[in-house]
Each structure stands twice: as structure tokens, then as C-alpha cells.
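In: Below are the sequence and a predicted model for it; my questions follow.
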Amino acid sequence: MPKGRHMTPVAEKDLDPRLHDMLRYWRARCRDGRLPGRCDIDPIELKALLGNILLIDVVRQADGTLRFRYRLFGTEFIFYHGRDLTGRWLDEIANVGFRDELLALYRAVVTNREMRTLSYDYLVDGLRHRFQAVLLPLATNGCEVDIVLGCGVRIAVY
């Protein structure tokens, strides 16, 4: 990956089959141009991916800015981050470059009301663990995104 860049876009056709399944699941809940809400997502139906899921609350501030807070931080992410970030604000992430890149992605999902697909790496014990992920907008009222549903899966170790 280029220096200073933590995440790169991935074409939908190149996504891992598990992420294709997640996209099919999400798209099946999009109806009449409306986004699904959190209530449309059944964790039982996503059982195989539960450890790979993030739920990020979109918190609109009085001045119009957006803040993001982890509502759910899946166990796979806890393993790679070394701690559970459930309840933590994303703008408090210490790594400024990573934080700013992540916040820009979430803002784009919210503002454009559309998914993002990406690839990123974790370094663990000298090995690079390559992940792919999808970020999917959810909206209680079908229009205004209030949660981002993320799913990331490891695709390679080298």
C-alpha cells in the first residue's frame, strides 16, 4: 500500500464471497429506493459473520458535523486491535492518518447514502493480514443514515 494510505478501494467483483453474501443480504432489505434500518438486520441470519461485524452510530452534532461511535466492535476486530472499542468515538483514535481516512470513508457513506468496499492490512507478529470490507448505510427512516454496518473478513496472510 502507498505510504500514508491505510485503505484502498476494491471493485465489487473482486470481493471475497462472504462479502458478496453480505451485500446480497443488505440489498435484499433495500426497497423502493429506501435504505434498510437496523431493525431490518437480523443477527441470527448473519451468524457466520458476527465476529466480523461493526455497527457505527452516526451522531449529528448541533453544528451539523458528524461524529461516529462504535455501537458494536466484533471479536475479530477486538483481536486485531487488542481491545474492544465498543462505545468509543472514532475521532478519538490516536493514529491521525488512519483516523482521518476512516472518518472520511464513514462521512462518504453517510453523505452519499451508498456503500464503500475496501482493503486494508493489519501487521501481527511480523505477518501482514489482508482484509476486505464493506461499509453499508442503514437508516431508521429509510433516508437519513444513522448507522453504518461494516463487515471485514481476512482474505490472506503473508
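Out: Structure's in. What do you need?

In: drop to CA atoms for contacts and neighbour counts, all remaining ones
Out: Noted.

In: which residues of the chain fall in strands?
Out: For the chain, the strands defined by DSSP state E cover 7-9, 53-60, 66-73, 116-124, 127-138, 147-157.

In: for the second one, packing partners?
Out: Meaning strand 53-60. For strand 53-60, the packing partners by 3 or more CA pairs under 8 Å, 6 or more residues apart in numbering; DSSP states H and E come out as strand 66-73, strand 147-157.

In: alright, now check it against this:
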Amino acid sequence: MARSIEGLLARVRHPTLKRMVTFWDEKRRGRDWPLRADFDPLEFWFAVGYVSLIEVISAPGSGARRYFFRLDGTRQVDLFGVDFTGKFLDQVADAEGTRVAEESYGAVVDQGEPQHHVRQVDFHDRPIQYEIAILPLSKTGEGVDMLMTVVTRDEES
């Protein structure tokens, strides 16, 4: 049975992020997480530029994972100054950024639960403060193998 996201929603500050988390929850339809096929960008037009889709690629037997950006939202590209689309996380982020993202992404994959963070980072020598929700998705319903991130500039900074 899918867990409640009330605590998550209570922490989310940005209205677009809150609306997208609610939309993700509706798409679960009582499941632990929605399928990737459940999402039509026309239905979440209000957040399209804030959303990235990240494929989780697990190495058989080793437990190692890499994160491949199928799509990086235009607002995320504007915020970070780099387009991750078509690249692995570790090809674009520095070692510390990769470590922080892999830790957060891994928690979502392992627990099957969304994560929320407000962070301030130095990315390519620029300070950036942002709010992020990391939402688990599945291609087949058998496990988390894709992530949807929704990132907004932190409005309270």
C-alpha cells in the first residue's frame, strides 16, 4: 500500500513543486509509485521546465548505479547553467555534486520513497540555492528504475 505524502507536502515550499508532488501522488493510484507511462507532459504543463527524467542504470551483480538524464528541464538548465540531457550525472557534475546527488537518488531507489531537500551548492563555481523533490517512477511496476526530479530556485534565499 502506498504511503501518505502529507509530511512531504508540509515541507515543500514552492507552489509549483507542491503541485507537482500532488500530481505525482494522484498518478500512483494506490500503488507505491506511478509508472513512467502514466505521465503526459500536457497534463503537467505548469511544471514542464522544472522536471527532469533520470534513468537508473544498475550494474548487474555489483549494486553500482549510474544516473542517465533522459531529459533535463529548461528551467533546471537555466538554474545550473548546464544541460544534462543525454549525459550521465558523473559526466557533468563535479565529484561533490555527484556524491550528493547519488546519495539522494540512491535513497529514493532503495526506499521507494520521494525525497525533498533545500540545498545551497557551488556548481561550476556559482552558488545556487534550490528546492528539489525526487520522485520514484517505474517502467514496469516491479521496482524504481527512473526518477523524476522537480527543481525550483529556492524562493526563501
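Out: All right, it came through fine. On a predicted model such as this, the values are computed, not experimentally measured, just so you know.

In: among the strands of structure 1, which is nearest Leu103 of structure 1?
Out: Leu103 of structure 1 lies closest, by CA to CA, to one member of the strands of structure 1: strand 66-73, at 7.9 Å.

In: longest helix of structure 1?
Out: helix 96-112 (DSSP state H).

In: Looking at the strands of structure 1, which is nearest to Asp91 of structure 1?
Out: Using CA to CA, the strands of structure 1 put strand 66-73 closest to Asp91 of structure 1, at 7.2 Å.

In: Ile134 of structure 2 reaches Gly112, doesn't it?
Out: No. Counting by CA atoms under 8 Å, Ile134 of structure 2 does not reach Gly112; the two are 10.5 Å apart.

In: what about those two, which has more around it?
Out: Higher neighbour count among Ile134 of structure 2 and Gly112: Ile134, with 24 against 19, using other CA atoms under 10 Å.

In: so how many other residues sit close to the residue nearest to that one when sequence neighbours are not counted?
Out: Residue nearest to Ile134 of structure 2 in three dimensions, not counting chain neighbours: Thr149, with 4.5 Å by CA to CA, 6 or more residues apart in numbering. By the measure other CA under 10 Å, the count of residues near Thr149 of structure 2 is 26.

In: any idea how far Ala59 of structure 2 is from Thr149 of structure 2?
Out: 22 Å (CA to CA, to the nearest Å).

In: With Gln115 of structure 2 instead?
Out: Relative to Ala59 of structure 2, and taking CA to CA, Gln115 of structure 2 is found at 23 Å.

In: rewinding a little: pretty sure the residue nearest to Ile134 of structure 2 sits against Gly49.
Out: No. The pair Thr149 of structure 2 / Gly49 is not scored as a contact, 10.9 Å apart, by CA under 8 Å.

In: To Lys47 of structure 1, which of the helices and strands packed on strand 53-60 of structure 1 lies closest?
Out: When those are compared by CA to CA, strand 147-157 sits nearest Lys47 of structure 1, at 12.3 Å.
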